[in-house]
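S.K.: Dropping the sequence and predicted coords here.
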Amino acid sequence: MASQGGTAETNNEIWQGENKIVIGIDIGTTQSGVAFTYLVKGGKPQIHRITQWPGQVANSQTTKIPTVVWYDNQTAVSFGAEALSRDKRMDAEDNGWVLAENFKLHLHPEHMRADNLMMNPLPNGVPLSQIYSDFMGYLFKQTKSYFEDHIVDGGSIWEKYISTVEVIIAHPNGWHSREQAFMRNAAVECGVFNTPGSTIAKNITTFVYDRKDRDSQCVMLGDRLLIRRCIQLLPRNRSSN
């Protein structure tokens, strides 16, 4: 049952595994979003969709942000909604920043690229792997901030369980081992989860959705499907109430 804001219960199932943080991300060509759940043994999973991002209008409750990054030479300086603000556009013009946008198209395998597809060039000297790593790092840092602000004792819970976090990355049908490995590496290289005892390198799962399926829109983190699938992909240590 959905609740107000960015929170919803998945169903009546009770989580019987160990306490765990699960984060689902979807980096789309033009928009991206994040959802997470804090699984508590004996409790019903609740999904939290991030609805507060830097640069958004206050109380807009928008779950998606533009998939864009401004670069000053090879350094990422602004992301998402904030990057498209008037102030940041002026900063970019004054300082010669270069915008990385639609960069997901560069990762598509050849069979998914239309003959007439016009891809935006990447910023000079910035490899695609760095853009993904920088953008994921931004998403995860904002997730941490939102988690700490919206979960009771969120700061201490994050510190306690972040080393065993499960990360689910959505990607389109047609991406295979090359693209999946690329996304996993970017999540590791962003550095957000490099904590003592971290198992992040083993705890990243890719989740395929069909771009032609109507339900694929649910994966855009404005819905509960991604986190439901996240939980389903975990060991089945749960029972129905």
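M.R.: Happy to help now that I have it.

S.K.: When you work out contacts or count neighbours from here on, use the C-alpha atoms and nothing else.
M.R.: Noted.

S.K.: Contacts only, for the residue nearest to Phe79 when sequence neighbours are not counted.
M.R.: The shortest distance from Phe79 to any non-neighbouring residue, by Cα to Cα, 6 or more residues apart in numbering, is to Val69 (4.6 Å). Going by Cα atoms under 8 Å, 6 or more residues apart in numbering, Val69 touches 76-80, 83, 99-101, 131, 135.

S.K.: Wasn't Val69 part of a strand?
M.R.: Yes - Val69: assigned to a strand according to DSSP: H, G, I helix; E, B strand; the rest coil.

S.K.: Tell me the spacing between it and Asp213.
M.R.: 29 Å (Cα to Cα, to the nearest Å).

S.K.: likewise Val192?
M.R.: According to Cα to Cα, Val192 stands 33 Å off from Asp213.

S.K.: more crowded one of those two?
M.R.: Comparing Val192 with Asp213 by other Cα atoms under 10 Å, the one with more neighbours is Val192, at 17 against 9.

S.K.: before we go on, here's another structure to hold up against the first:
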Amino acid sequence: MPPRAPYTGAYRKLVLALDIGTTFSGVSYCILDPGQIPEIRSVTRYPAQENVGGDSKIPTIIYYDQSGTVRAVGAEAVGEGLEDIIEDEGWIKAEWFKLHLRPHWSTALDSSFVLPPLPPNKTVVDVFADFMKYLYACARKYIQDSHASGTIFWASVEHHTEFVLTHPNGWEGAQQARMRRAAVHAGLIPDTDEGRARVHFVTEGETSLHFCIQSGLTTEAMMNGEGVLIVDAGGGTVDLSAYGQTQTGAQLSFQEVASPQCHFQGSVFVTNHARIFLDALLKNSKFHDDLDHITKCFDKTTKLRFRNNREPQYIKFGTARDKDPQLGIRSGQLKLHGLDVAQFFQPSILCIINAILEQCKITSKPISTIFLVGGFAASDWLYSQLKESLEPFGLDLSRPDSHVNKAVADGGVSFYIDHFVTARVAKYTYGMPCSVGYDGTNIEHVSRANSILQNAAGYDRLPNRFSVILAKDTQVSELTEFRKSFSSIRWPLESFDALEFNLMCYRGCSTSPCWRDVDLEMYSTLCLITADMSQLSKLLHIRHHGKRSYFYYKIEYDIVLSFGLTELIAQVCWKENGEEKRSPAKIVYDHDILESALE
């Protein structure tokens, strides 16, 4: 990686990257001082952490009391001696809550998967906000304790802090909007346009690329013009992202060379398969009441140590008095066949192998190098099985030899300060619902004649048309705008003061989707775009349709979308006296509004 240039900003800034994972979370940061070369650091001290000063992750767990007040978070929530307090006071545990944020259209979780419910009277935004607030407090204390004149230093950056929030490849604008709302509730930013602009989003796949670049892992892999595939295997999701390198002079940049993937097959699903097996095994025994505890012991020890399916595996969960030879329990240890444990991993392994092979087929650059990162990557069994299965295809799988658990947090900071990725690939086809003038000679129109509607001017129109603005698998640079012309006929004039548009996604297989009544289940509303058009409406002139004596107004405009950044940007454009005018559009992801828009 080329050396970083000194920071050229006018004043000091702090960049905080919050990696809130399904099972573990962490924070990395960078102080941007004018004239100084930026350096990425990790928060490595948290309350109640066992490995003091040496661990950059804490469990993603929160305990609430019966009144909904936060009582224990992170390492504090798994501390020794806490069980009695939890039981006596009825504390409620929130874990794996990140998966409650998943998109509604995403692949359904396996029906056998037990996703812990959110605490009563808590939304996923509430829980995210509480966890963000805790991470922020930990980062503030760590930075104040670690830097000279810490309190004075913090005061200088507190209101000049940029937040990078990481999320799985499959998350979209609706999930980003909820995370930003959580950041407001947590007190990280004020609820103003300026405050919200200090929150930035990046996929975990892209952060992992930045981490690999920092570690010097991509240089050799791309020497022959090939791309690399990053597999970020975490607690909840497995994200796949393929990149190719471009370089102009000393400027190093990367582009996505295939649409990214996101699969719900992270390490918690291995634990879930173990739980199902143990539930059946212990069903009619006295140990069935200990199912949660035994599963937890498997998750903390047996799962991590598993390397050989030919040897028996053990779950140490009790004392010497706990035994049942028929179940394989002796001295508080449950004996399992190695082949059974291997089956717990098998769905995740098969999913990742198939996803890698699929990704390599569709990339615009050949792929032979794959990097496995993320917390799940620490599993030797996962790594060995993937490596062995991929070698016959000429694919070389490797994993960074250290700090794989902080790849996302460090990469989040690098995303902000290094900005290596300059082009991304559209995951789906994006467009607008619209109507089209009825044509009695068009067989497609005739087959839909029973849905004809009349607009305000009295013309026959067919609804359910889909106008594509950006096609799937299109490579999009950050500066590229995609635009489409539309017109709208209304009466009266005041109805034009504000326009609303549904931006939709088509997630099906067709390369040229045209009608929304075909593959109906493959369409979903991504967001609602609203624009103030009151200035333009004042310039409109009344029109008249002589045949039917209708009076109406007509407006012509372009929808302009920028997809190349990690967040969608929308504008509405029109011509005024031959000059293009633009109105920034507000993008609304509110769930209730989206639901009503779909009706």
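M.R.: That came in fine, so what should we check first? Computed from a predicted model, the values in this text were never measured in an experiment.

S.K.: What does the superposition give as a TM-score?
M.R.: Remark: TM-score between the superposed chains equals 0.85 [TM-score structural alignment, normalised by the length of the first structure]; 225 aligned residues with a Cα RMSD of 2.5 Å.

S.K.: Just the ones in strands from the contacts of Val69 of the first structure, please.
M.R.: Per DSSP state E, strands hold the following members of these: 76-79, 99-101.

S.K.: among these, who's most crowded?
M.R.: Phe79 (24 neighbours).

S.K.: In contact with the aligned residue in the second structure for that one, which residues?
M.R.: Aligning on TM-score structural alignment places Phe79 of the first structure opposite Val73 in the second structure. Contacts for Val73 of the second structure (Cα under 8 Å, 6+ apart) come out as 60-63, 131, 134.

S.K.: how close does the residue nearest to Gln454 of the second structure when sequence neighbours are not counted get to His445 of the second structure?
M.R.: Leaving out its chain neighbours, the residue that sits closest to Gln454 of the second structure by Cα to Cα, 6+ apart is Asp460, at 4.7 Å. Counting by Cα to Cα, the separation of Asp460 of the second structure from His445 of the second structure is 11 Å.

S.K.: now Pro168 of the second structure
M.R.: 41 Å.

S.K.: ranges for the helices of the first structure?
M.R.: With helices called from DSSP state H, the first structure shows them at 80-83, 86-95, 128-150, 154-161, 177-189, 225-233.

S.K.: Then the stretch 201-350 of the second structure?
M.R.: 204-214, 218-221, 267-281, 291-297, 303-305, 338-362 (DSSP state H, counting those that start in this stretch).

S.K.: Make CSV from the ones you listed and add distance to Phe466 of the second structure to it.
M.R.: Listed next are the helices of the stretch 201-350 of the second structure as CSV, based on distance: least, Cα to Cα, whole Å:
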stretch, distance to Phe466 of the second structure
helix 204-214, 30
helix 218-221, 40
helix 267-281, 37
helix 291-297, 49
helix 303-305, 48
helix 338-362, 26
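
S.K.: okay, those helices, which one's buried deepest?
M.R.: The highest mean neighbour count among the helices of the stretch 201-350 of the second structure, using mean count of other Cα atoms under 10 Å, belongs to helix 204-214: a mean of 27.

S.K.: Touching that one from outside, list them.
M.R.: 1, 166-169, 218-219, 230-232, 239-241, 373, 400, 407-412, 414-415, 420-421.

S.K.: Now that you've got those residues, can you turn the buried subset into something I can paste into PyMOL?
M.R.: Buried members of the contacts of helix 204-214 of the second structure, defined by 16 or more other Cα atoms under 10 Å, are picked up in PyMOL with:
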select buried, resi 166+167+168+169+218+230+231+232+239+240+241+373+400+407+408+409+410+411+412+414+415+420+421
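
S.K.: Out of the contacts of helix 204-214 of the second structure, list just those in strands.
M.R.: Among the contacts of helix 204-214 of the second structure, the ones falling in strands (DSSP E) are 166-167, 230-232, 239-241, 373, 421.
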